[in-house]
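Visitor: missing the sequence, but the structure's below:
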């Protein structure tokens, strides 16, 4: 069983921000910004590469709810998902990082 499945099952404690029947959002234990949360589906999917578009539609709505709950929509936030080894994925369970609460930089090559 993967790390995030153990969190979902309650075997590993977390600081929950928001949850519903399909998704869970909790604080990252190694934050890269003032606000750094992880958003995961409660059903195991290895990565973004294997999900159906319907799941992302539901996840988008959930991410909006999280952003509202954290009060970060006005100033902005970054969402990131890493896919497989070359994409930097460390836990093989689909997860979205939401970073906010301060300027979180810009992507390489992006114009400011």
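Guide: Thanks, I have it. Quick caveat: nothing in here was measured; it's all calculated off a predicted structure.
Visitor: Please count neighbours and contacts with C-alpha atoms only from this point.
Guide: Fine.
Visitor: which secondary structure element contains residue 55?
Guide: helix 53-70 (DSSP states H and E).
Visitor: buried stuff in that helix?
Guide: Across helix 53-70, burial judged by 16 or more other C-alpha atoms under 10 Å covers 59, 62, 63, 66, 67.
Visitor: for those, which one is nearest residue 1?
Guide: Closest to residue 1 out of the buried residues of helix 53-70 is residue 59 (22.3 Å), distances taken as C-alpha to C-alpha.
Visitor: so what's that closest one up against?
Guide: Counting by C-alpha atoms under 8 Å, 6 or more residues apart in numbering, residue 59 touches 23, 41.
Visitor: Can you report how many residues lie near the nearest residue to residue 18 once chain neighbours are set aside?
Guide: Nearest non-adjacent residue to residue 18, counting by C-alpha to C-alpha, 6 or more residues apart in numbering: residue 25, 5.2 Å away. Using other C-alpha atoms under 10 Å, residue 25 is surrounded by 25 other residues.
Visitor: hmm, who's touching stretch 44-58?
Guide: So stretch 44-58 is contacted by 5, 81, 82, 83, 84, 92, 93, 94, 95 (C-alpha under 8 Å, 6+ apart).
Visitor: another structure for you, compare them:
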């Protein structure tokens, strides 16, 4: 096959191609820009900002759109479990009494991860009234958490009860709007869960001791 080049084509004029080459190399941008520290920080910052807005909405705005407390009980997953325990003892319930019931988290963040749920529908620790009854409830939940963790880790020699991590998600960090205490034993499954989601020194999670101090301080 014979190719005929037009006289105006750069291929037919090597000198013209040589002149265009520097211009081509200077103005051609890569299709995928290189990842820089600035772009990485902006991406992480955007992620945390979006997450914070979501939590803030749940904590301060969502109340305006919620139904009555009684209607919430019919759609609350933890209230549904609480009603089931009044009829029978589901095999996933590890412990129950007149105030709380305990079961494993369906998405465990550590080797042993349990939830201690109040039978009464209280939205979260932020809406927990500052009363002596609330202090007694939190104390009881903490006591039960340690009791159940001791039981399920009894055969694990690597577990030290002193390393238990126990507490609540703050109002903007909850996945279920029903008061529940988290109890952890053993290694966490990810750095993020250990140092962000369930870190009592971070803004999302509060330890039971810090919660009790808050209630006692504001009781009178």
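Guide: Here it is on my side, so go on. It should be emphasised that the depicted structure is a prediction, and the values quoted were computed from it without experimental measurement.
Visitor: Could I get the TM-score for this pair?
Guide: Once superposed, chain against chain, the TM-score is 0.77 (TM-score structural alignment, normalised by the length of structure 1); 107 aligned residues with a C-alpha RMSD of 2.6 Å.
Visitor: Show me what residue 54 of structure 1 aligns to in structure 2.
Guide: Under the alignment (TM-score structural alignment), residue 54 of structure 1 maps onto residue 136 of structure 2.
Visitor: before we move on, what about residue 81 of structure 1?
Guide: So residue 81 of structure 1 corresponds to residue 168, using TM-score structural alignment.
Visitor: Just list the residues touching that match, thanks.
Guide: Applying C-alpha under 8 Å, 6+ apart, the residues contacting residue 168 of structure 2 are 125, 180, 181, 182, 205, 206, 207, 208.
Visitor: before we move on, back to that, correct me if wrong, but the residue nearest to residue 18 of structure 1 is in a helix.
Guide: No. Counting by DSSP: H, G, I helix; E, B strand; the rest coil, residue 25 of structure 1 is not part of a helix but strand.
Visitor: Please pull up the equivalent of it in structure 2.
Guide: So residue 25 of structure 1 corresponds to residue 102, using TM-score structural alignment.
Visitor: Residue 16 of structure 1 too?
Guide: By TM-score structural alignment, residue 16 of structure 1 lines up with residue 93.
Visitor: on that earlier part again, the following helix or strand past the helix holding residue 55 of structure 1 vs structure 2 - mean distance after superposition?
Guide: Per DSSP H and E, helix 53-70 of structure 1 leads on to strand 77-80 as the next helix or strand towards the C-terminus. On superposition with structure 2, the mean distance recorded for strand 77-80 of structure 1 (mean C-alpha distance after the TM-score superposition for structure 1) is 2.0 Å.
Visitor: helices or strands up against strand 77-80 of structure 1?
Guide: Judged by 3 or more C-alpha pairs under 8 Å, 6 or more residues apart in numbering; DSSP states H and E, the packing partners of strand 77-80 of structure 1 are strand 96-100.
Visitor: Could you point out the residues of structure 2 onto which the strand it packs on aligns?
Guide: By TM-score structural alignment, strand 96-100 of structure 1 lines up with residues 181-185 in structure 2.
Visitor: average offset between the matching stretch and structure 1?
Guide: Averaged out, stretch 181-185 of structure 2 is 1.4 Å away (mean C-alpha distance after the TM-score superposition for structure 1).
Visitor: where do the strands sit along structure 2?
Guide: 93-96, 100-104, 110-118, 165-169, 180-188, 205-207 (DSSP state E).
Visitor: and the helix holding residue 55 of structure 1, how far from the chain's centre?
Guide: 10 Å (C-alpha atoms, centre = their mean, to the nearest Å).
Visitor: what do you get for stretch 69-86 of structure 1?
Guide: Offset of stretch 69-86 of structure 1 from its chain centre (C-alpha atoms, centre = their mean): 7 Å.
Visitor: Please apply the same query to stretch 99-112 of structure 1.
Guide: With C-alpha atoms, centre = their mean, you get 17 Å for stretch 99-112 of structure 1.
Visitor: which residues touch it?
Guide: 32, 33, 34, 35, 36, 37, 72, 75, 76, 77, 78, 79.
Visitor: Switch those residues over to CSV; also include neighbour count.
Guide: Output for the contacts of stretch 99-112 of structure 1, formatted as CSV (neighbours: other C-alpha atoms under 10 Å):
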residue, neighbour count
32, 14
33, 15
34, 12
35, 16
36, 20
37, 27
72, 17
75, 10
76, 14
77, 17
78, 14
79, 14
